[in-house]
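# Sharing a model that was predicted from the sequence below.
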Amino acid sequence: MGFREINAKMIEATVSPGQRLFSQRGAMLAYKGEVSFTPNMAGGQGGVMSMIGRRVANEDTPLMSVEGSGTVLFGHGGHHVQVIDLAGDTLYVEADRLLAFEGTLEQGTVFLGSQGGVMGMVRGQVSGQGLFTTSLKGHGSVAVMAHGGVIEVPITPQRPVHVDPQAYVAHHGDVRNKLSTALGWRDMVGRGSGEAFQLELSGSGAVYVQASEEKL
């Protein structure tokens, strides 16, 4: 199936019989062929327990199940779209950044505090994002939304990456996250004053960073 980037803000998805994909409700722009769109409460292969986890985590972004035979154009709010292809690994992403993903992927909910302890929980309050995040695991494509485009930054054991929490979009791999403070950091980059927070990601993988501090 797969996704094809039409431009920076739109993707085209091919829908085949016997396969399905999921999209954020309201993201369909146009379609060709015999394609059906139905509200989805379970959300991917995660089932009822995944749905309960997302409700507890306030990650209950409405999804549509897309099935049939044809092609569909997706986009939402004029946001930039990045396609990420997974080959058996896991992507961690905020639910409201999900534009669409293939039904071959298993969806779940992860408590970030389990990776970052107390600092991981603080991150949710500082960034305005949830303490939980959505996970997508397996083989398939994911389309995520961001402000101003996305860059993939490699993470290696020798070189951890520090990210402004507001610019964080998603990450994959064997990655640990920790929130740290940096006195005067925002002064140096011209984004405010006083004490600031950085999200430190270490291990092996990659983090996706948007070119803006704005939330969707």
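Perfect, I can see it now.
# all contacts plus neighbour counts: C-alpha atoms, from now on.
Noted.
# Tell me which stretches of this structure form strands.
Secondary structure of the chain by DSSP state E: the strands cover 3-7, 10-15, 20-24, 28-40, 63-74, 80-93, 98-102, 106-111, 132-146, 150-155, 161-163, 168-183, 195-210.
# then this one, side by side with the first:
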Amino acid sequence: MSKYSIEEFVRQTSQEDKGEGFFELETPRILEVNLNGNVWAKAGSMVTYHGQIKFVREGILEHGIGKMFKKALTGEGASLMKADGSGKLYLADQGKKITILQLQNDSIYVNGNDLLAFEPTIDWDIKLMRRITGMMAGGLFNVHCQGTGMIAITSHYEPLTIQVKPGRPVLTDPNATVAWSGSLTPDFQTDVSLKTFFGRGSGESIQMRFEGDGFVVVQPYEEVYYQNESN
């Protein structure tokens, strides 16, 4: 059989059950959800499924009026859908690399653009970074996930995790920051020298500063989905 035949292509790319549980990486950029109940996922992330699954966009009051007001301020970046039923569901987001995390009574913050899916056992809340609203067009928001269960996050290309230690702060570009441990609360600063070097409109001059004991995850890419390009 030719290595370029249709049969060989189908063999190499066919779905494969790995027996890894609720979430599985079918490929580095496609998440398989072995659904028997429900799961929360980023709106628009479904690429295919089989079985008896119903999709419902997040109800305006489903998670309480407080989250409704936060979502009104953050726009569509954190819009969710609920998949309910049984079968296999496949999720993806713009070809980004997917990482599965098993939280064991843990806490993590994820950039609002980079949270792909999570089990209903996970408690979550949208956190607005108000201090940066006047510094970047559109501001910045993230999702605080805590509890026990699986979450799936995305990154452009390979993520890099930097350890944050007391007395050794870590500074990151907000557009390249994917997630950080729940023990950390970032601050924001403007680097005047960078602003001068890159120009007045450059986001490079704004940095997230992490201090304490934990970690921060970055990607080799600058996401600008939350910025208002008309400004």
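Great, that's in hand. Just so we're clear, the structure is a prediction, and the values are computed from it rather than from any experiment.
# returning to that earlier point: just say which of the strands of structure 1 is most tucked in.
strand 98-102 (a mean of 26; mean count of other CA atoms under 10 Å).
# which residues touch stretch 72-88 of structure 2?
32-44, 49-58, 71, 112-113, 128, 140-141, 225-226 (CA atoms under 8 Å, 6 or more residues apart in numbering).
# residues contacting residue 183 of structure 1?
Neighbours of residue 183 of structure 1 in contact, by CA under 8 Å, 6+ apart: 194-196.
# residue contacts, the equivalent of residue 14 of structure 1 over in structure 2?
The alignment partner of residue 14 of structure 1 in structure 2, by TM-score structural alignment, is residue 34. Contact analysis of residue 34 of structure 2 by CA under 8 Å, 6+ apart lists 21-24, 86-89.
# Determine the longest helix present in structure 2.
Using DSSP state H to define each element, structure 2 has its longest helix at helix 65-74.
# Quick check: buried residues in that helix?
67-68, 70-71, 74 (16 or more other CA atoms under 10 Å).
# okay, the residues you listed in JSON lines with distance to residue 183 of structure 2 next?
Output for those, formatted as JSON lines (distance: CA to CA, whole Å):
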{"residue": "67", "distance to residue 183 of structure 2": "22"}
{"residue": "68", "distance to residue 183 of structure 2": "26"}
{"residue": "70", "distance to residue 183 of structure 2": "22"}
{"residue": "71", "distance to residue 183 of structure 2": "24"}
{"residue": "74", "distance to residue 183 of structure 2": "23"}
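# Identify, from those residues, the entry nearest to residue 28 of structure 2.
residue 74 (28.5 Å; CA to CA).
# which residue is nearest the centroid of structure 1?
Closest to where the C-alpha atoms of structure 1 average out (CA atoms, centre = their mean) is residue 93, at 2.8 Å.
# Tell me the counterpart of that residue in structure 2.
Per TM-score structural alignment, residue 93 of structure 1 is aligned with residue 110.
# got the contact list for that match?
142-145, 153, 178-180.
# picking that back up, out of the buried residues of helix 65-74 of structure 2, the closest to residue 220 of structure 2 would be?
residue 74 (24.0 Å).
# of all the strands of structure 1, which lies closest to residue 117 of structure 1?
Here strand 168-183 is closest among these (CA to CA), at 7.9 Å.
# before we move on, back to that, apart from its neighbours in sequence, what residue is nearest the residue nearest to the centre of structure 1?
The shortest distance from residue 93 of structure 1 to any non-neighbouring residue, by CA to CA, 6 or more residues apart in numbering, is to residue 170 (4.4 Å).
# again with residue 179 of structure 1
Nearest-residue entry for residue 179 of structure 1: residue 199, 4.6 Å, with adjacent residues in sequence omitted and distances by CA to CA, 6+ apart.
# For that neighbour, list the residues it contacts.
Contacts of residue 199 of structure 1 were listed using CA under 8 Å, 6+ apart, and they are 123, 162-165, 177-180.
# ok, and these in structure 2?
Compared against structure 2 with both residues aligned by TM-score structural alignment, their matches' CA atoms under 8 Å, the contacts of residue 199 of structure 1 retain 162-165, 177-180.
# picking up where we left off before, corresponding residue for the residue nearest to residue 179 of structure 1 in structure 2?
For residue 199 of structure 1, the aligned residue in structure 2 is residue 208 (criterion: TM-score structural alignment).
# how near is that match to residue 167 of structure 2?
Remark: distance between residue 208 of structure 2 and residue 167 of structure 2 (CA to CA, to the nearest Å) = 16 Å.
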